[in-house]
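Enquirer: got a predicted model here, sequence first, then my questions.
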Amino acid sequence: MQGPLKSLAPNARVGVVGGGISGLTFSYFLAKLRPDVHVTVFESKPRTGGWIRSLDTQDNEGSPIMLEQGPRTLRGVSDGTVLMADILKDLKRHSLLQYVRKRSRANKKFLLDTNDQLVQVPNSLMSALRFCFNPMGKGVLSGYLGERFRSKDSRPPGGDESVHSFISRRTGNELVSTNLVSAVCHGIYADDVKKLSARKVMGKFMDYEAQYGSIIKGSKKVNSQNKKSLSASGLTPLISLYRDAFSKDKYELARLIRDFSKYPMIGLSGGLETFTRSLTQELDKWPNVNLELQRQVQSVSKDPLSNRITVKTTEGPPVGDFDHLRITTNPSTWKETGLFNDQLSQKLLQRPQSNTVLLVNYYWPHEDLLLKNQQGFGYLVPQNRKNPEQLLGIIFDSVIEKNYNAYYPGFTKDMFTGLSKRQEYTKLTVMLGGHYLKERHTVPTAEETILAAKQALHNHLGISQQPLDNGTWKFVVAQDCLPHFFVGYSQWKHQVEQEVLNKFAGHISLGGMGFARGPGVPDVVTDSFMDVYKMVQDSKA
């Protein structure tokens, strides 16, 4: 959350740059809390939603299928997920909500070991024992047992270090980082564990070390405090603010928090894009919201007398007299588009970079090609192995979909009901590239990438050539979809926020994944709400 932001006068005009999940939710919260405010959303693409994309297409037999080409699940234990669920309820689309149980097969996660075998990430005593005897588990037990006794005095100067450096210090070895943590970083950030900022990615763990001398000690202490932070009504502090702002039923919100805390994953029937589509359709109806598609903002300027903001776009004349401008685009694109070329130093503009992910969807009807012991959410690939495919991980979409349960709050006595049994099929998403692409001068072609995906599915999962050659394949390049959180990113972020704040007198705020507290969709939604809440509350003061 950025601040202090300028409060909004009655009938203010607000511009929003970017029509992804961040821009849409910011617009929704603001336009609903302040119906007098007129909001204009500028989106460079012909559709909203950003990298949340649920592709409705057909398989090779002409049957309709849905393929996720971006995020597909939400964390159950998250304020942002509760906010999204409540928005769907307001839009009368809450019947789309689905959940995965903790004991479900879809909640089993795997890593790929050096022998191209899947090893389960521990979720029970037996799986923990098996993991410790696998080469992937080397260093985990000794690292865990000794972590609370290791000194914090070995911290490097400057307040930041790589994730690899931080984890290696706290566990007393490099194996935990290169085997386990690097795979997780592939799945979340598509990035190199040795170049990721620990302050940005694991800031709370660094704080635990500084305050309590240990990650484990700090985690136990904070978890105990968090349990006490729920109000008597069962709401978290942020959801309490949301309830007050929108006059919500506290019991319904408390029920969502209580129920979702039981589930590791929440999804939407029809794909995650049903949320952004529903939100777009709703905003399109509101008289105080204007959606401008295929209009990329090229530059921004401030009138020295009125302090109002003018934006120049690729289509049409400049649009001026904005009292506030919200920018949600990836900071790595600012230099190319020229957004802040006249306001920020070239040193600041040149620093941010992004990771590009190559996504390959595979579908095979009528048969589940995954073996019984392979049934799970999917697997991630650590950096400790040779990786000619430049593979980040593979998601087992068909396993997730078959293990979803419908969530209908208030509709039934038990509040839960199962989905009807689905036909057998195999649906997988192969993720490649990320930081590995920085070693290449060009992005691989669709043919090259699909061939690499086929090799991975054959070598790692044992899928035979016939279904691979005759299945349905889709390829998409998620260009610059994930910010690269380099060592020192938090300091860079603070400098940018301060310069924007000073030069635009609080009339511009920054959002999106590059400026949110965390990397997930719920984190971005939470960030949007908090900035809107602060602006609206300041207006009342």
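Expert: Sure, I can see it. Keep in mind that this is a model prediction, so the values were computed, not measured.
Enquirer: only C-alpha atoms for contact and neighbour calcs from this point on.
Expert: Fine.
Enquirer: burial of the closest residue to Gly511 other than its chain neighbours, as a residue count?
Expert: Distance criterion C-alpha to C-alpha, 6 or more residues apart in numbering; nearest residue to Gly511, sequence neighbours excluded, is Thr328 at 4.5 Å. Counted with other C-alpha atoms under 10 Å, the neighbours of Thr328 add up to 26.
Enquirer: helix/strand/coil for Gln225?
Expert: Three-state call for Gln225 (DSSP: H, G, I helix; E, B strand; the rest coil): helix.
Enquirer: in the chain, which helix is the longest?
Expert: If you go by DSSP state H, the chain has its longest helix at helix 521-540.
Enquirer: list the buried residues in it.
Expert: Buried residues in helix 521-540, counted by 16 or more other C-alpha atoms under 10 Å: 521-536.
Enquirer: hang on, the earlier thing: the residue nearest to Gly511 against Gly18, yeah?
Expert: Yes: using C-alpha atoms under 8 Å, Thr328 is in contact with Gly18, at 5.5 Å.
Enquirer: got the contact list for the longest helix of the chain?
Expert: With contact meaning C-alpha atoms under 8 Å, 6 or more residues apart in numbering, helix 521-540 is reached by 1-2, 5-9, 21-23, 25-26, 29-30, 33-34, 71, 74-75, 78-81, 83-84, 245, 511-513, 516-518.
Enquirer: just those residues: which are in strands?
Expert: 74-75 (DSSP state E).
Enquirer: ranges for the strands of the stretch 351-500 of the chain?
Expert: Counting by DSSP state E, counting those that start in this stretch, one finds strands in the stretch 351-500 of the chain at the ranges 354-365, 378-380, 391-395, 405-407, 416-418, 425-433, 472-483.
Enquirer: what's the angle between the first one and strand 425-433?
Expert: For strand 354-365 against strand 425-433, the angle between stretch directions is 160 degrees (axes from the mean of the first three to the mean of the last three C-alpha atoms, to 10 degrees).
Enquirer: for strand 354-365, name the packing helices and strands.
Expert: Secondary-structure packing of strand 354-365 (3 or more C-alpha pairs under 8 Å, 6 or more residues apart in numbering; DSSP states H and E): strand 425-433, helix 446-461, strand 472-483.
Enquirer: same question, the second one
Expert: Using 3+ C-alpha pairs under 8 Å, 6+ apart as the contact test, the elements touching strand 378-380 are strand 109-112, helix 182-189, strand 391-395.
Enquirer: so which of those is the most surrounded?
Expert: strand 391-395 (a mean of 25; mean count of other C-alpha atoms under 10 Å).
Enquirer: buried set for stretch 203-219?
Expert: Going by 16+ other C-alpha under 10 Å, stretch 203-219 has these buried residues: 205-206, 208-209, 212-216, 218-219.
Enquirer: kindly report the same for stretch 342-360.
Expert: 349, 352-360.
Enquirer: quick one, what contacts Gly488?
Expert: Taking C-alpha under 8 Å, 6+ apart as the test, what Gly488 contacts is 160-161, 197, 199.
Enquirer: turn those residues into JSON lines, including neighbour count and distance to Lys503.
Expert: Putting the contacts of Gly488 into JSON lines (neighbours: other C-alpha atoms under 10 Å; distance: C-alpha to C-alpha, whole Å) gives the following:
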{"residue": "Asp160", "neighbour count": "22", "distance to Lys503": "27"}
{"residue": "Glu161", "neighbour count": "21", "distance to Lys503": "30"}
{"residue": "Ser197", "neighbour count": "25", "distance to Lys503": "28"}
{"residue": "Arg199", "neighbour count": "24", "distance to Lys503": "27"}
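Enquirer: second one coming, line it up with the first:
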Amino acid sequence: MPPPKSISIIGAGISGLTAAYHATRLFPGTAIHLFEQSDRLGGWIDSQRIDLGSHGSALVESGPRTLRPSGVGGALLLDLIDKLHLEKELLTSSKTSSAARNRYIYHPDNLNRLPSSLLAIPGALLRHKTLRSIPRAIWNDLTTPPQQQQHDEHDESVDSFFRRRFGDRIADDIASAVIHGIYAADSRQLSLRFAFPLLHKLEQRAGSVVRGAFRGVGVDAREKALEEDIRSAISPSLTHAMQNASIFAFKEGIAQLVTSLEGALQHSNVAIHTSTAVDRISRHKDAYTVHTQTGLAVESTHLISSVPLPALGMQGNVSESESYSDSVHHLHRPDVTVVTLVYPRTPLPINGFGYLIPRSTPAASNPHGALGVVIDSDAMPQQDPAPLTKLTVMLGGPHGLRTEDTAQLRQMAVDTVTRQLSAHLHSPIASTVCVQRACIPTYPPGHLSALQSLHHSLLSHHHGRLAVIGSPYTGIAVGDCVRSAWEVVQTLNSTGTATGLERFQNAV
């Protein structure tokens, strides 16, 4: 297909940056404009190194801190790293590391190590009373008939699924904690089919999650083939380096990916406009004009948005956005406070990735509404030149933002780790506090059907010239965002049109 004459990309987080990068490689003669309302690129990704004086320095992340190499999104991340020559900056944590094997939940007033394999279950049951519901949960899953899918729009919440298949204790004490850690959300408000499609497939195909996992019926042949095809083009040295990796990061944090993308776009056909908020977008025939608050107006034949469409102030013939599903454009996005506490090397009662806190943990044991604690110094110790104990406390989410005072938020985090982890953690040598407003969308039951409706609306109203990408639509992980951006450019290249939602139109 002939390349687009011009493209405007709204939002320069990881999704918009990746879309611009792939677009400049496939369409070197196309005028591409990338608009970002803030004065920096990268969106929620933000890494900084803080000086600790005699203790050296510490790397602090206020957004994503580690990445996963698995799945299509993971393969595309590695492909991006390969193309950007970032291999020498990689740090990995192996599948046998404590960060990979040791994960905990805090309930009701103590730390419970989750079993990392079937063989580890008996020992976990002996040590932790909270986990003694696991055998009954497995039996319940094996003996409970599947809920038959009556039509494509059938969906339920993550909480409903776990409660139905595994029982109340697993839903309240474990599943809710996992959702706190991934989405900073309430599991009762999150779509099972969209957030955990594998679990849905296992039940539908095998009648049981456990039975389906043993049979391997959740594997999607097309996804696996696509992943293998992407991996086949990655350099042998990078493939070897990631062979046993559970998670990975970079020496100077996830922001190195942003910096490398920005560098790759320099001296290309991409014009980057920072501190340039979009005021509105108008449409005339087959062209869109992006009007900014700085007075700049740019006309393009194609538009790619990584922000919710209503935020673009669409006017004229673009105002059909009110016909798109409200559930896509008005997703709940809780506030999350990220507090990083840095200490001289301090012994902890556990080692591993960290712990999560379920909603069933009594308020007396979790008075500040913490969602969990990441032990950064166990997950990626190589990022700091001297041995440190570095913890990140996540507050808020479904518990709400209880104060906006930075000093109070810091003290709430300190109180949390001294209460739940160790009394020796009362005096950090450094700390950072970052309130992330409306940062992670909660995809409600029915989100997949809403995406399918949006796909058809974009086709009928915009004929594939307006596409959407990124976390407001297709997934919150960095790998999800990178995949979304890659797909929309590939589709534009092969067909000349794209909505960014083609992958979901036939999903069940």
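Expert: Structure's in. What do you need? Because the structure is predicted, anything quoted here is derived from the model rather than measured.
Enquirer: TM-score for these two?
Expert: The TM-score (TM-score structural alignment, normalised by the length of the second structure) is 0.88; 488 aligned residues with a C-alpha RMSD of 2.9 Å.
Enquirer: what's the neighbour count on Ala190 of the first structure?
Expert: 28.
Enquirer: return the residue of the second structure aligned against it.
Expert: Using TM-score structural alignment, the equivalent of Ala190 of the first structure in the second structure is Ala184.
Enquirer: all strands for the stretch 101-250 of the first structure, in order.
Expert: With DSSP E, counting those that start in this stretch, the ranges of strands along the stretch 101-250 of the first structure come out as 109-112, 118-120.
Enquirer: state the number of residues packed around Ser57 of the second structure.
Expert: By other C-alpha under 10 Å, neighbour count at Ser57 of the second structure equals 18.
Enquirer: likewise for Lys386 of the first structure?
Expert: Here the number of neighbours of Lys386 of the first structure (other C-alpha under 10 Å) works out to 9.
Enquirer: same deal with Ser449 of the second structure?
Expert: For Ser449 of the second structure, the count of nearby residues is 23 (other C-alpha under 10 Å).
Enquirer: that one -> the first structure?
Expert: Ser449 of the second structure maps onto Gln491 in the first structure, by TM-score structural alignment.
Enquirer: do you know which of the helices and strands packed on strand 354-365 of the first structure lies nearest Glu292 of the first structure?
Expert: strand 472-483 (21.4 Å; C-alpha to C-alpha).
Enquirer: using a markdown table, lay out the strands of the stretch 101-250 of the first structure together with distance to Leu91 of the first structure.
Expert: Listed next are the strands of the stretch 101-250 of the first structure as a markdown table, based on distance: least, C-alpha to C-alpha, whole Å:
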| stretch | distance to Leu91 of the first structure |
| --- | --- |
| strand 109-112 | 33 |
| strand 118-120 | 39 |
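Enquirer: quick one, which of these gets closest to Leu256 of the first structure.
Expert: strand 109-112 (25.3 Å).
Enquirer: which elements pack onto the closest one?
Expert: Helices and strands touching strand 109-112 of the first structure, by 3+ C-alpha pairs under 8 Å, 6+ apart, are strand 118-120, strand 378-380.
Enquirer: that one: average distance to aligned residues in the second structure?
Expert: Here the mean offset of strand 109-112 of the first structure against the second structure after fitting is 3.2 Å, by mean C-alpha distance after the TM-score superposition for the first structure.
Enquirer: can you tell me what sits against that strand?
Expert: 118-121, 180, 183, 376-382, 460.
Enquirer: now that strand, how far from the centre of its chain.
Expert: In terms of C-alpha atoms, centre = their mean, to the nearest Å, the centre of strand 109-112 of the first structure is found 20 Å from the chain centre.
Enquirer: swap in stretch 295-314 of the first structure?
Expert: Averaging C-alpha positions (C-alpha atoms, centre = their mean) puts stretch 295-314 of the first structure 29 Å from its chain's average.
Enquirer: equivalent analysis for stretch 274-290 of the first structure, please.
Expert: Taking C-alpha atoms, centre = their mean, the mean C-alpha location of stretch 274-290 of the first structure is offset from the chain mean by 21 Å.
Enquirer: outside of it, which residues touch it?
Expert: Contact partners of stretch 274-290 of the first structure, identified using C-alpha under 8 Å, 6+ apart, comprise 20-21, 24-25, 27-28, 31, 35-41, 48-49, 52, 54, 88, 91, 93, 268, 291.
Enquirer: of the residues you listed, just the buried ones, ChimeraX syntax please.
Expert: A single ChimeraX command is used to select the members of those judged buried by 16+ other C-alpha under 10 Å:
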select :20,21,24,25,27,28,31,36,37,38,39,40,41,48,49,52,54,88,93,268,291
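Enquirer: and the contacts of stretch 274-290 of the first structure, which of them are in helices?
Expert: Among these, DSSP H puts 21, 24-25, 27-28, 31, 88 in helices.
Enquirer: Ser78 of the first structure versus Ile239 of the first structure, what's the distance?
Expert: Per C-alpha to C-alpha, to the nearest Å, Ile239 of the first structure is found 10 Å from Ser78 of the first structure.
Enquirer: higher neighbour count, the two?
Expert: The residue with more neighbours, out of Ile239 of the first structure and Ser78, is Ile239; 22 against 17, by other C-alpha under 10 Å.
Enquirer: the residue lying closest to the more buried one once chain neighbours are set aside: neighbour count?
Expert: Once flanking residues are discounted, Ile239 of the first structure sits nearest to Asp79: 6.7 Å by C-alpha to C-alpha, 6+ apart. Under the neighbour criterion other C-alpha under 10 Å, Asp79 of the first structure is assigned a count of 23.
Enquirer: translate Asp79 of the first structure into the numbering of the second structure.
Expert: Match for Asp79 of the first structure (TM-score structural alignment): Val72.
Enquirer: surely that match meets Ala225?
Expert: No: the criterion here is C-alpha under 8 Å, and Val72 of the second structure misses it with Ala225 at 9.3 Å.
Enquirer: how close does the residue opposite Gln58 of the first structure in the second structure once aligned get to Leu59 of the second structure?
Expert: If you follow Gln58 of the first structure across to the second structure using TM-score structural alignment, you land on Asp51. The gap separating Asp51 of the second structure from Leu59 of the second structure is 9 Å, by C-alpha to C-alpha.
Enquirer: which of those two has more residues huddled nearby?
Expert: Leu59 (22 against 12).
Enquirer: what does stretch 428-440 of the first structure rub up against?
Expert: 68-69, 186, 190-192, 355-363, 389-398, 443, 449, 453.
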